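Q: Any chance you could fold what I've pasted below:
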Amino acid sequence: STDAIALVEEIQKGEPLITASCKEHVIHLVRRLQEKLGEKEDHKFHLFKVLRAHILPLTNVAFNKSGSRFITGSYDRTCKIWDTASGEELRTLEGHGNVVYAIAFNNPYGDKIATGSFDKTCKLWSTETGKCYHTFRGHSAEIVCLSFNPQSTLVATGSMDTTAKLWDIEKGEEIVTLSGHSAEIIVLSFNTTGDRIITGSFDHTVAVWDVGTGR
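A: Okay, here's the model as predicted:
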C-alpha cells in the first residue's frame, strides 16, 4: 500500500490548507481510507435478480417503505407491482392511454400508488387489489413527476404544461394549481411536515409554495 506520510506530503505541495498542525490528522484519515479500501472484498454487490418486466422500456421504479414491494412504470402504458424477495409480478395496473412516466407509493403507508402519464392524467390505485380509485384530469400536457404528501392526503403532480397541481386523495378532486413557472416542471417534493412544496423547472428556477394557499 502507498505510504500515507509520503502521500500526504505530496498532496501538501499543492494544497496550502494542509498545514503542519492538521497534517497528522490527514495522515490518520488516509490510513483509515486505505484500510477501508483493503476490506472491499467483503462488500461485494451481487446481482440478485433480473426480471423481464415490460414489453417496452421502463421509465421509473420505486420501493415501498419496507422494501417488500416495488413498482415499475413503462412505455407500454402500464405500472406493475412486484414482490421484491421472490421477483413475482403481483399485479399490472392498466388504464393509461400513454406512457406511464411518474410513479410513487404513498410511503410510509404503502397501501396506495399514484401513476402520472403522458396521457395528461394521474391515477390513484389500491396496492392490494389494483383497483383504480380516481383519475385526476386537468393538466394540458404530459405529467412527468408526482409525490404524495407525508400524511398521504394529497398527491402533487408536475407537468410539461408549466404547472403543478395538488389533488385530494379522498375526494378525487383538484385542490389548487401552482402557476408561476415559465417552462416545464420536471421535479417536485414536499417537506417533512407537508406544509411546503418545492418545484423545479426547465426555466432554471426552483419555487417554494405554501400548500395551504398555493402561493
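
Q: make it CA atoms for all contacts and neighbour counts henceforth
A: Will do.

Q: Could you check how many residues crowd around the residue lying closest to residue 146 once chain neighbours are set aside?
A: Nearest residue to residue 146, sequence neighbours excluded (CA to CA, 6 or more residues apart in numbering): residue 157, at 4.3 Å. A count of neighbours around residue 157, defined by other CA atoms under 10 Å, yields 32.

Q: To check against the first, give me the structure of this:
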Amino acid sequence: MYKIAIIDDNYDQRETLRRSLDAYLEIKDSNFVVIDIFPYDTETFEEYFDWILNENIVCLIFDERMHNETEGGIGPVSYRGNQLVSIIRERYKDIPIYVITSNKTDEELTAKFSEFEDIIERQEFINEGEKYVDRIIRSTQRYLDENNNELKEFQELSKMVASGKNTGNQMNRLLALQTKLHLPLDINLGERKDWLDEYEERIKELEALKLELELKLKKN
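A: Just a heads-up that it's a prediction; the model follows:
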C-alpha cells in the first residue's frame, strides 16, 4: 500500500489534515493511504530515510514550523520544514513534497520553493481542498509511473549484466538506478558468480514489486 505522509509537530493540525485528505481521497476513489507522524528528534535524519522506504511513502506533506511542540516526551525538534526538505532531497530527488502552512510568505520557506512541489496556505487548502488533492494525486501518480518505468529498465539491464552482454555505460546506468530506487542489490564487479547468485535471489523480489506497481497503476 502506497502512502501519503504528513509530518507536523501540532497534533490537532496533523489529525485535521489527515482526516481531510482521507475524505478527499475516498471521494476520488484513490488507493493511497494517509499516515502522519510527529517529526523525528534526530541529528542524522536516517530515521526519515528508513521510514520512507519501509512505509512505501510516495508523497510527503510538511508543516513549516515543526519546531515548537512536544509529543510523548519528544521535541521540540531543532529544524523546520524548509531545512528537512533539503535533507530528504539529498536521497529522494523526485518524491513529491508539499508544505501546508499558515506561514506561506516566510522568507526561509520561500527561498526553498524550488525544492517543494508546492507551498500551500492552510486556509487555501481548507477553502479549495479538492483542487489541491487533485494536484497531490497527479504528482504522486507521476512519481509512481516514473519509478515503474525505471524498475523495468533496471530489470532489463540486470539481465544484460548477468549474461555478460552489457557495455560500460549500461553498467553505470544500472548502478545509478540501483541507488535511485534503493534496491537491495549488492553488485560486486569482481565476482561474476556472486553477482549471478545475488541476481537470482533478488529478481523474484523485483518481479513482485513490478507486479504490485502495475496493479496500482491499473486501479488509478
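
Q: TM value for the aligned chains?
A: Here the superposed chains carry a TM-score of 0.24, computed using TM-score structural alignment, normalised by the length of structure 1; 104 aligned residues with a CA RMSD of 6.6 Å.

Q: picking up where we left off before, whatever helix or strand the residue nearest to residue 146 of structure 1 lives in - contacts with which helices or strands?
A: Residue 157 of structure 1 is located in strand 154-159, with elements delineated by DSSP states H and E. In terms of contacts (3 or more CA pairs under 8 Å, 6 or more residues apart in numbering; DSSP states H and E), strand 154-159 of structure 1 is packed against strand 143-148, strand 164-168, strand 185-190.

Q: one more time with 6 Å, if that's ok
A: strand 143-148, strand 164-168 (3 or more CA pairs under 6 Å, 6 or more residues apart in numbering; DSSP states H and E).

Q: Show me the contact partners of that strand.
A: Strand 154-159 of structure 1 is contacted from outside by 142-148, 164-169, 185, using CA atoms under 6 Å, 6 or more residues apart in numbering.

Q: Would you format those as a markdown table with neighbour count and distance to residue 134 of structure 1 included?
A: Below are these laid out as a markdown table (neighbours: other CA atoms under 10 Å; distance: CA to CA, whole Å):
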| residue | neighbour count | distance to residue 134 of structure 1 |
| --- | --- | --- |
| 142 | 22 | 18 |
| 143 | 29 | 16 |
| 144 | 24 | 18 |
| 145 | 25 | 17 |
| 146 | 26 | 15 |
| 147 | 26 | 16 |
| 148 | 24 | 14 |
| 164 | 27 | 18 |
| 165 | 21 | 15 |
| 166 | 23 | 14 |
| 167 | 21 | 10 |
| 168 | 16 | 10 |
| 169 | 19 | 8 |
| 185 | 25 | 23 |
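
Q: Of all pairs in these, which one is the farthest apart?
A: 169 and 185 (21.4 Å; CA to CA).

Q: Identify the residues contacting the residue lying closest to residue 92 of structure 1 once chain neighbours are set aside.
A: For residue 92 of structure 1, ignoring the flanking residues on the chain, the nearest one in space by CA to CA, 6+ apart is residue 80 at 4.4 Å. Contacts for residue 80 of structure 1 were tallied using CA under 6 Å, 6+ apart; they are 71-72, 91-93.
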